[in-house]
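the sequence and its predicted three-dimensional model are supplied below.
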Amino acid sequence: MAFRDDQIPIMEYTGGTMAVPAVPGAGKTFIVANLAARIIEERRHKPGKVLVVTYMNSAVNNFKSRISSVLKDKGITTTNDYEVMTIHSLAMKILRDRPDVVGVNEEFGILDDVRKVFYLNEAIEEWRKNNGERIFKSLLTDKAATNYRDKGQDWWKDFFSIADCLISELKLNDISPEKLRKYLEFLSHNSIIRHIYEIYRLYTKRLKTEGYLDYNDLLVLAYKALLRDEKLRDKFQSRYTFIFEDECQDSNLVQCKILALISENSGNLVRVGDLNQSIMGTFTSSDPRFFADFCKDAEEKHVMNMAGRSSKEIIDLANFLVEYARSNHPVQRCREALAEQKLRLVTGLEDFKNPQLEEYGIQAYYLDSWDEVKKDTIKKIIDFKSRCPEKTIGVLVPYNNHVTEIAGDLRRLNIECDELSNTAEKRIRVTKVLGNMLRFLGEPDNIHKFMSLIDVLIDDNSEEKEEILEFISKNKVDSLVRSDINLENTKVSRHLSEKIKEINKVLSVSQSSIDNLILHISTSLNLSTEDKAMAQAVASFVKYEIKENPSLTLEEISEQLLDNKKSVFKHMSDIIYDLQGYEPVPGRVTVATCHKSKGLEWDCVFLLCLTEYNFPALLNARFRSDYYYFKKEYTNPVALGKSEIQKLLGERGYDNPFLEAKIDVLNEKIRLLYVAITRAREYLYLVAHNGNQRFNPDKPSKYFEVLQKFIEGERTRKG
């Protein structure tokens, strides 16, 4: 196996602490898999094992496959010398061993994120009934208060995320509801943490009653168990003699402490990551400074800065962005947002050369409106697909609503696409199907409800869909479900008959509870594994809802399922559909948020919406993290709450937490832009637009202007 010049020092590692900062496209998975396999081949891990820790289940499967493949090539078939798991799986293994050490019943269950939505929603609703509604309204501006009837429900969905984030912060800082209650006297009457306290208490009480731990509990208690029980600590220190951590720029403090403690005896800890790809800190407890500190203190540090993914032109653009940020960013405190590690072309290995183009593959331009951007982008996609059908295409946008709009426009033109966002069409299709099915079952002779059900069951790209719906509108439900249909078009007749058979399977089931009915529907409709998992989550939700309100009707439940804004289903879909990995394929356009693009790559990338609002560079910009409907002193309740927590812990906290939060956002946004640019292999389109100046005042981002000037200079220089 041949390795690049920047990989050779890493492959020579024999033990100790080693930091591996790695640029995008450097091959982190490749090098970790090969180094782990070499340690196993040379039996340096004996008598223990090699442990690889990562953060996504899809990454776990990828690492297992890579390590197994490398070992197989070496003629080694062992599966007992290494383990690959998520940090939460590791914490579970620790806690299952000795739950009594931290006062946990050995029968404890793990509260998955789907059920967590139920419990936290329940706590918020109870708080809301007991004076919480009044408190919430007191946080609103006078203008927002007048719009509460129309907008309030959406604002409460935001509040769920606020409460979730701050409760996580409290847990990871080992502040239980009991501890917090003692601190209340030190908090002002209008403290956001004081307001969250009762929700936190109710949520924790429900977990204890049901015998559950959530994922934050799992990490904190696993760490405490290791600290308190010397035998338990010795056991895990002996079991894992070499530990690798992937994507460690996204680690939180407790995760770092667990791995440091397990590797304490052997001293063998390798952490791999990229500070410039830290894009989760503003909405999670991760912080890139933990990896930055490790890089300073590690016995060895080797930078993987050869990027084989992208062309020289795209590498030059990414490096220019780093140089601009570090030298000329208009906000002084943002000049260290990007680490000084420039991407280099791959040298020395003929088989791993960077893509090379005869033409300059980067363009930067702005248009008058978002509608113009969509039209122009789709036109260019169609042209690129016709010229390069074998190449992959990615469209990257800032937010989920952009994904939905672009994907919808593509589908209307029969262009196949995949959505990677929190509200992707495929994620909500199951709830649409279930909602329409329950709605029809509640009134099975209603032709309009039957038509809506058929509409959602038939793929939007089906050529026969319009003819089928027109035929249904002219008939009665009973004749249709009896298959007394007579269509001249046999293809249409066959398609409709298939859907009616599926509906009849559901109609044939004996009277059952609604949650069991939902499970029966999912079986009758031959759903995919992911969609069945979503249906099971919906069934659990419905069972919970009926327990709380036994008088719920099919119509009322269907209304909840068909409400696209209902946060509980959004949270469910985030969890279920993110379990699987994704690989772009030629012929299908990927439409993704910039956050969801991390870890992926495409031959051609369209990076849209490079506006000031989406990628701010100045402190006086509008910030999406600010809640415009809250009073000035509460515009960013998460930042305010985190600062209050730091003060409770005896740390100084920030005099102006809103300013610090804005700086964090600016830093993260430029890293997000860097991530998006480095997803492209050969072609890259940077597109900005002007917003409607009355309703959506916006203009091209400062970053777009700087990058456009660089691109035009390079294009002129290259002729």
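Structure received.

only C-alpha atoms from now on, for both contacts and neighbour counts.
Fine.

quick one: the helices in the stretch 501-650 of the chain?
514-524, 529-548, 554-561, 567-577, 637-648 (DSSP state H, counting those that start in this stretch).

and the strands in the stretch 301-450 of the chain?
Applying DSSP state E, counting those that start in this stretch to the stretch 301-450 of the chain gives strands spanning 362-367, 393-397, 417-420.

pick the most deeply packed of these.
strand 393-397 (a mean of 26; mean count of other CA atoms under 10 Å).

measure how far that strand is from the centre of its chain, please.
16 Å (CA atoms, centre = their mean, to the nearest Å).

just the buried positions in the longest helix seen in the chain, please.
In the chain, with assignment by DSSP state H, the single longest helix is helix 148-172. Buried residues in helix 148-172, counted by 16 or more other CA atoms under 10 Å: 152, 156, 159-160, 162-172.

how about Gly109: what's its closest non-neighbour residue?
Tyr212 (4.7 Å; CA to CA, 6 or more residues apart in numbering).

ok, Leu71 next?
Per CA to CA, 6+ apart, closest to Leu71 is Ala37, 5.9 Å.

before we go on, here's another structure to hold up against the first:
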Amino acid sequence: QGSRIVIQGYADLETELSDVARRAAHYAGQHPEDTVAILVPSNWVGYQVSDRLRDLQASYVELLRASGPSRGVARTLASLIRFLAEPLSRRNLVAVYEALVDYAGIRPQGPRHARVVAVLNSIQQPERLVYPAPGQSILEALPPIPGGLTPREEHTLERMQAVLAEGFKAITLPVDELVMTLAQQRFDKPGELAIAHRIAVHMRRLHDANPDWRLPRLADELYAVAEGELQLPGLDEQELGFEPAPGEITLTTLHKAKGLEWDLVYIVSVTPFDFPGTPGDVILGYHEGLGNPVEEAGAQLRGLMGHAERPALRRGAGQARSASEAAKLELVAERLRLLYVGITRARRYLFLSWSRDGGGLRRGKAVALEELERVVRLEN
């Protein structure tokens, strides 16, 4: 409506993220000369947005803890390694299929996918799919699937059988060689193989440092990368000297947005959980009784160094705050400073959003956003 700042509320987080992804993709397509960013308060929220942008086939680049390609390669290799370690597990067999389906760009969902998964879960001898009877293909070894298989599903199953068969031949090799054997069977793009090589090197270092770790434990490490809980060394070179490209959406956290600017900036999940307004708010990353260990330690150190009289540590009326209270106030201030950084990344247009519900929690609008909304109304 002519305003350079838009504040939008949604019923729930899922609707919010889907709509913001759709808006950003549409704008980038209509204005290829402009730069666009979606800034998120956490990597977890970023991964949800990434899934939606991928579904929309939008042109975007991730600057999260682990990029989409890194997570996809890690998830595929982790599922393959876990099945090789426990080949009698139907659950592991399904995980391999779903990883291959997901990485191929077919989201593992819907009735047809559920039918294939149900059949895989019903197989009494999963090893028969890896090594069918002489003269028999994996498709012939499968029990009947209601509605049959699509050509893409058939290709995925045949590819799965070929990769696993080669994996079993390489099962006695050092872990880095096993990883690269699986990667060369599954991936063909240079970027994917480069990521796999870094994963292989990392797995070898982990095994050398922990010689008692077996394949299931190493697979757990890869799953942590796939979920964005761990970051592998050397997978973030794209952030060095990064410059936003016109017509391409940048998806990144508010922390990593520092020093960058875009024509249009979307900031999602501006709720009290991520951007608290008072110490009484429930703050993500802070737990009563435990607090935020980093901030707690910092507050204690400042007190020991004689800086406990600074304003952030005063309760008022001459009473000093406890280290716990000071740490929580510092965390509130840090989150609000981060929101300010995000707001100032926008050159021309700014879109801020929040939702009432999400993740089983009542969320709502951040106090800072209410104040900004009041200012915008006055200016308009």
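That came through, no problem. Since this is a predicted model, take the numbers as computed values, not measurements.

could you get me the TM-score between them?
After superposition, the two chains reach a TM-score of 0.71 (TM-score structural alignment, normalised by the length of the second structure), with 345 aligned residues with a CA RMSD of 4.2 Å.

tilt between the longest helix of the first structure and helix 637-648?
Our comparison of helix 148-172 of the first structure with helix 637-648, counting by axes from the mean of the first three to the mean of the last three CA atoms, to 10 degrees, yields an angle of 30 degrees.

does anything pack onto helix 148-172 of the first structure? Which helices or strands?
Counting contacts by 3 or more CA pairs under 8 Å, 6 or more residues apart in numbering; DSSP states H and E, helix 148-172 of the first structure is packed against helix 113-127, helix 192-210, helix 215-228, helix 637-648.

so which of those is nearest Ala676 of the first structure?
Among those, the nearest to Ala676 of the first structure by CA to CA is helix 637-648 (25.8 Å).

now do that closest one against helix 192-210, angle only.
Put simply, helix 637-648 of the first structure runs at 90 degrees to helix 192-210, going by the same axes, to 10 degrees.

got a list of contacts for helix 637-648 of the first structure?
Outside of helix 637-648 of the first structure, the residues within contact range by CA atoms under 8 Å, 6 or more residues apart in numbering are 162, 165-166, 169-170, 183, 191-193, 634, 652-654, 657-658, 661.

quick check: buried residues in that helix?
By neighbour count on 16+ other CA under 10 Å, the buried set for helix 637-648 of the first structure is Pro637, Val638, Ala639, Leu640, Gly641, Lys642, Ser643, Glu644, Ile645, Gln646, Leu648.

mean deviation of the following helix or strand past it from the second structure?
Downstream of helix 637-648 of the first structure, the next assigned helix or strand under DSSP states H and E is helix 657-677. Once fitted to the second structure, helix 657-677 of the first structure is off its aligned match by 2.6 Å on average (mean CA distance after the TM-score superposition for the first structure).

just checking, what packs against helix 657-677 of the first structure?
Secondary elements touching helix 657-677 of the first structure (3+ CA pairs under 8 Å, 6+ apart): helix 312-328, helix 637-648.

out of these, nearest to Phe294 of the first structure?
helix 312-328 (21.5 Å).

Ser353 of the second structure is in contact with Ile5, isn't it?
No. In this structure Ser353 of the second structure lies outside contact range of Ile5 using CA atoms under 8 Å: 10.9 Å.

which residues do the two both contact?
What both Ser353 of the second structure and Ile5 touch, as defined by CA under 8 Å, 6+ apart, is an empty set.

the strand of greatest length in the second structure vs strand 5-12, what angle?
The strand that spans the most residues within the second structure, counting by DSSP state E, is strand 346-358. Put simply, strand 346-358 of the second structure runs at 20 degrees to strand 5-12, going by the same axes, to 10 degrees.

ok now strand 346-358 of the second structure, how far from the chain's centre?
With CA atoms, centre = their mean, you get 19 Å for strand 346-358 of the second structure.

ok and that strand relative to strand 36-40, angle-wise?
Going by the same axes, to 10 degrees, strand 346-358 of the second structure makes 40 degrees with strand 36-40.

report the contact partners of the residue nearest to Leu71 of the first structure.
Ile67, Val70, Leu71.

look up how far Glu300 of the first structure lies from it.
20 Å (CA to CA, to the nearest Å).

same check, this time on Ile196 of the first structure
Counting by CA to CA, the gap from Ile196 of the first structure to Glu300 of the first structure is 44 Å.

nearest to Glu230 of the first structure, of the helices of the stretch 501-650 of the first structure?
Using CA to CA, the helices of the stretch 501-650 of the first structure put helix 637-648 closest to Glu230 of the first structure, at 30.2 Å.

returning to what we had before: among the contacts of helix 637-648 of the first structure, which two are most distant?
Tyr183 and Ala661 (23.9 Å).

of these two, who's got more company?
Ala661 (22 against 15; other CA atoms under 10 Å).

which position in the second structure aligns with that one?
In the second structure, the residue paired with Ala661 of the first structure according to TM-score structural alignment is Ala327.

who's in contact with its match?
Gly291, Asn292, Glu295, Glu296, Gly298, Ala299.

ok, the residue most central in space within the second structure to His26 of the second structure distance?
Nearest to the mean C-alpha position of the second structure, by CA atoms, centre = their mean, lies Tyr47 at 3.1 Å. For Tyr47 of the second structure, the distance to His26 of the second structure equals 20 Å [CA to CA].

neighbours of Phe275 of the second structure, how many?
Neighbours of Phe275 of the second structure using other CA under 10 Å come to 28.

hmm, I was thinking of Tyr654 of the first structure
Count around Tyr654 of the first structure with other CA under 10 Å applied: 17.

contact partners for it?
With CA under 8 Å, 6+ apart, Tyr654 of the first structure has these contacts: Ser643, Glu660.

if we can go back for a sec, now render the helices and strands packed on helix 148-172 of the first structure as a markdown table, adding distance to Arg588 of the first structure.
Below are those laid out as a markdown table (distance: least, CA to CA, whole Å):
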| stretch | distance to Arg588 of the first structure |
| --- | --- |
| helix 113-127 | 30 |
| helix 192-210 | 43 |
| helix 215-228 | 35 |
| helix 637-648 | 38 |
